[in-house]
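Asker: fold the following for me, if possible:
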Amino acid sequence: MFYIYYIYRNDKVYMDFFTYSQRLDYLLEIIQKGQLSSPNDLVSKFECTERTIRKMIGDLRRKGYLIKYSRKELRYTLINI
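Answerer: So this is what the prediction gives:
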């Protein structure tokens, strides 16, 4: 279950750090389990845009996780070295 905290500034909505961190952890977990086929799968659950999900995947990659999209398997995978 996710608790959504938003910060409103200058007519823009921002997710707070705690919420973002929780979602990153969950995103990493479902990628590890092989359950993420498309960022669009999480749009309704996270109540955000597909672009935000893609940014989150990019953030995980910048943290050092090797996340690739497999066209053959049609899902995101975490590569273990």
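Asker: from now on I want contacts and neighbour counts done on CA atoms only, so please keep to that.
Answerer: Noted.
Asker: please tell me how far residue 40 sits from residue 18.
Answerer: 22 Å (Cα to Cα, to the nearest Å).
Asker: another for comparison:
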Amino acid sequence: MKKVITLSKGKINLFGLKMYQKGRAFLADRRGGAGDTPNYVFNVFIGLLLAIAVYLLFKEQINTFITNTIFGKMNTLS
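Answerer: Got it, this is the predicted structure:
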């Protein structure tokens, strides 16, 4: 059975109270502010470069896999 505490606005279970407190701490945390925008952009850029590099390295295998699995199964549906 969940433990329940009484506040001025009614009853809140302890799990909900803990999640509320964690949410408030997350929103108050300074690391999630606008200062991280350059890091976010840089990380997205590096991720895109890695995805392009992997695609260029395995272009033939990826195209063959997609053609055989997706389009091959679509041809057998008819």
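Asker: please state their TM-score.
Answerer: Overlay of the two chains. TM-score (TM-score structural alignment, normalised by the length of the second structure): 0.29; 31 aligned residues with a Cα RMSD of 3.5 Å.
Asker: so residue 40 and residue 18 of the first structure - more neighbours on which side?
Answerer: residue 40 (15 against 12; other Cα atoms under 10 Å).
Asker: ok, then the element right after the helix or strand containing residue 24 of the first structure?
Answerer: Using DSSP states H and E, residue 24 of the first structure sits within helix 17-32. Using DSSP H and E, the helix or strand that follows helix 17-32 of the first structure towards the C-terminus is helix 40-46.
Asker: mind giving me the packing neighbours of that next one?
Answerer: helix 50-62 (3 or more Cα pairs under 8 Å, 6 or more residues apart in numbering; DSSP states H and E).
Asker: what's in contact with the helix it packs on?
Answerer: 24, 27, 28, 39, 40, 42, 43, 67 (Cα atoms under 8 Å, 6 or more residues apart in numbering).
Asker: quick one, that helix and helix 17-32 angle?
Answerer: 80 degrees (axes from the mean of the first three to the mean of the last three Cα atoms, to 10 degrees).
Asker: which residue packs closest to residue 67 of the first structure, ignoring adjacent ones?
Answerer: Nearest residue to residue 67 of the first structure in three dimensions, chain neighbours excluded: residue 78, at 4.7 Å (Cα to Cα, 6 or more residues apart in numbering).
Asker: isn't the one you found up against residue 29?
Answerer: No: using Cα atoms under 8 Å, residue 78 of the first structure is not in contact with residue 29; the gap is 9.8 Å.
Asker: what is the neighbour count of residue 31 of the first structure?
Answerer: Neighbours around residue 31 of the first structure, by other Cα under 10 Å: 19.
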